[in-house]
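# Build me a model from this:
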Amino acid sequence: MAGGSDAVETTLSCVQCGKPAHLQCPKCMELKLSREGAAFCTQDCFKASWTSHKSVHLKAKLSSLGTGTPGENINLINEGWLYCLKKGQARAPKLPHFDWTGTLRPYPISSKRTVPAFIDQPDWAVDGIPKIEPKSDWQHVVEIKTPDQIEKMRETCRIARDVLDAAARAIRPGVTTDEIDRVVHEATIAAGGYPSPLNYHFFPKSCCTSVNEVICHGIPDARKLEDGDIVNVDVTVYFKGVHGDLNETFFVGNVDESSKQLVQCTYECLEKAISIVKPGVRFRELGEVINRQALMSGFSVVRSYCGHGIGELFHCAPNIPHYARNKAVGVMKAGQTFTIEPMINTGVWRDRMWPDGWTAVTADGKRSAQFEHTLLVTETGVEVLTARLPSSPDVFPWLKA
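Okay, the predicted model is just below:
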């Protein structure tokens, strides 16, 4: 809490209300930060500003990163930031040895974020092990949702959309993916939801952030986004007993033309697939549409990961492969909910797994992009439950045309 300090000039203005300030944030003093932006007139103003102000401390701690390698981040290691190993079940102070496929490297990750006790939590929240999901009949049969379940799905998916939009507004050069995770975590909690990825099979963070050659399941860490990067943010929210899942790939600053084409093509692959969703369509046809669209632009389609059924379970039937000549079983029926989430690569479709056990990267180190929506099959077609809103950030140039 802020304490009195004669060292703070009375000419400084309160960060919260603008009145003459006589108190200074003690943490800012400890970090030797500028007095401007750290002064407050009263304890009440300090408390009211804390949620946004504390991010200044994190940025200051991470500023020591600069352009150095993860192995040089001694300050972060001393403060409990460690490299992730064994699918999130272990941590290490040193960068693990690996035959990296591209230029990206993992950075240390912060400690697990907390969730208030009043938030309804899935059964893996405490010990990292899903219990209902693996044994459910819905792993083999595609569930037809009830009207009540569908309404809960709509509400949850709307929250997930708002959370992803909040993350999109935070993306810019110099921001760490850990900071994006913080935004996602706090926005989810503020809406009364639980960030579904958190501790799911021991995943250590509240969202996935997949940068450049990362295909999916990138772990938010201390690396700062750089001008020219692309980053996918994958958000899932658990609310009122159901999950809502979506992701988008964003540009960081000035991105090269090849990356722009990749991201736009991936968006179009998803849109083309959604356009054929209706009762009677075979699930396997989605991969044919996506594969055709990707090949037309000279890109490849990832085969190791697929879309999935979703609802009271995070992942269940049906599986939705995104590549051609797949063997997906089943026909779409009204009341089914599932995701389509094509992962499109600039180079080869094959992938490698980082030592953390989660981060899937392209085998050739070239870039990958992804987009995802949660969908409801209706009597006449499809409802995109995670659709973009008029308030969603205007970040995709092709949507302006």
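
# C-alpha only now, for contacts and for neighbours.
Fine.

# Enumerate every residue touching N291.
Residues counted as contacts of N291 (C-alpha atoms under 8 Å, 6 or more residues apart in numbering) are 269, 300-301, 322-324.

# change it to 7 Å
In this structure, N291 makes contact with 301, 322-324, judged by C-alpha atoms under 7 Å, 6 or more residues apart in numbering.

# Dump these to JSON lines, plus secondary structure and distance to N247.
Below are those laid out as JSON lines (DSSP: H, G, I helix; E, B strand; the rest coil; distance: C-alpha to C-alpha, whole Å):
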{"residue": "V301", "secondary structure": "strand", "distance to N247": "17"}
{"residue": "H322", "secondary structure": "coil", "distance to N247": "16"}
{"residue": "Y323", "secondary structure": "coil", "distance to N247": "19"}
{"residue": "A324", "secondary structure": "coil", "distance to N247": "22"}
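
# one more to line up against the first:
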Amino acid sequence: MKKVRGIYLKNDLELASMREACRIVAVILRDLSEAVKPGVTTMTFEQLALKRCADFKVKPGFLGMYGFPFALCCSVNEEVVHGFPSDRVLKEGDLVSFDMGVVYDGFYGDAATTVPVGEISPEKAKLLQVTRESLAKGIAEAISGNDLYDISRAVQKHVEGHGLSVVRRFVGHGIGRKLHEKPEIPNFEPKDAPRVPLLPGMVLAIEPMVTAGGPDVEVLSDNWTAVTKDRSLSAHFEHTVAVTKNGPRILSLAD
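Take a look at the predicted model:
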């Protein structure tokens, strides 16, 4: 594993391990999404995530990380990220976000998705669509020779072009043997930031967090759950992506 400007470049063997870690995460997220329906408690998803980790014989990536007490980040409606699974019951029209990670062969996999609970309003559907599209726009810029902030600019332009807001407090990140590696990947273009050229072997967790209102967030008294300050709805999509000579390769796909 080479290191350039503090960023680890993965070789083919390391990328193969990361692909499997991310594939497992994608399968777990698919299973969680299929279990979403009105009347289910969010703790149900924590139990399912733990069971699937045991099935795959992998370590939950988030459990105990910085003291986080669960395997799954489960955030509902105005909760942006790091929500706790609980006895909260999902209702028709809710939005529930899952952020999941595992460790396989010493490497982390990480991905996130937001799922509608039953029928949702056109406004909520727009929030999901734009957030999902902004992730795709960002991934399309993860090309060797581009700058890291080409990703940031693409996400921000798409989100704000649809009248929504990008959360600035939380950002994407490099990933590998550690969950959080360099570089940080903001979903907005920072002012006067030094350029970071993208190179083959970089692996990036790109994760737009988008709100229907303003961009500001606050953390609740549990010291983890981040909510929109104006209590507007939020959505979160994330893929782990490898920069290759042949373009971006999404590692966190189930098939």
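
# re earlier: just give me which of the contacts of N291 of the first structure are shared by the second structure.
For these, the aligned pairs still in contact in the second structure (both residues aligned by TM-score structural alignment, their matches' C-alpha atoms under 7 Å) are 301, 322-323.

# Which of these sits closest to E151 of the first structure?
Comparing those against E151 of the first structure with C-alpha to C-alpha places H322 closest, at 27.6 Å.

# Aligned against the second structure, show me the partner of that closest one.
If you follow H322 of the first structure across to the second structure using TM-score structural alignment, you land on N187.

# does whatever residue of the first structure lines up with P200 of the second structure belong to a helix or a strand, and which?
If you follow P200 of the second structure across to the first structure using TM-score structural alignment, you land on A334. Remark: A334 of the first structure resides in no helix or strand, with elements defined by DSSP states H and E.

# A334 of the first structure reaches E379, doesn't it?
Yes. In terms of C-alpha atoms under 7 Å, A334 of the first structure counts as a neighbour of E379; the distance is 5.3 Å.

# which residues touch the residue nearest to G311 of the first structure when sequence neighbours are not counted?
Take G311 of the first structure and drop its neighbours on the chain: the residue closest to it by C-alpha to C-alpha, 6 or more residues apart in numbering is V242, 5.0 Å away. For V242 of the first structure, the contact set (C-alpha under 7 Å, 6+ apart) comprises 152-153, 311-313.

# what's the answer for H236 of the second structure, then?
If you count contacts by C-alpha under 7 Å, 6+ apart, then H236 of the second structure has 97, 112-114, 131, 207-210 around it.

# Residue in the first structure paired with W224 of the second structure?
Residue pairing (TM-score structural alignment): W224 of the second structure is matched to W358 of the first structure.

# does that match really touch H217, like I thought?
Yes. The pair W358 of the first structure and H217 qualifies as a contact (C-alpha under 7 Å) at a distance of 5.7 Å.

# What count of nearby residues applies to L199 of the second structure?
Burial of L199 of the second structure, expressed as a neighbour count using other C-alpha atoms under 10 Å, amounts to 21.

# actually K191 of the second structure, not the one I typed
Other residues close to K191 of the second structure by other C-alpha under 10 Å number 6.

# G6 of the second structure too?
Residues within reach of G6 of the second structure, counting by other C-alpha under 10 Å, total 10.

# can you check D87 of the second structure too?
Each residue near D87 of the second structure was counted by other C-alpha under 10 Å, and the total is 11.

# what do we get in the first structure for it?
Under the alignment (TM-score structural alignment), D87 of the second structure pairs with A222 of the first structure.

# what about that match, which SS state?
Secondary structure, DSSP: H, G, I helix; E, B strand; the rest coil: A222 of the first structure is coil.

# Could I get the contacting residues of T337 of the first structure?
Contacts here follow C-alpha under 7 Å, 6+ apart; on that basis T337 of the first structure touches 309-311, 374-377.

# Swap in 6 Å and give it another go.
Residues near T337 of the first structure by C-alpha atoms under 6 Å, 6 or more residues apart in numbering: 375-376.

# For it, give its distance to H217 of the first structure.
Computed as C-alpha to C-alpha, to the nearest Å, the T337 of the first structure to H217 of the first structure distance reads 22 Å.

# now L376 of the first structure
Plainly put, L376 of the first structure is 24 Å away from H217 of the first structure if you go by C-alpha to C-alpha.

# Ok, C207 of the first structure next?
C207 of the first structure is 8 Å from H217 of the first structure, where distance means C-alpha to C-alpha.
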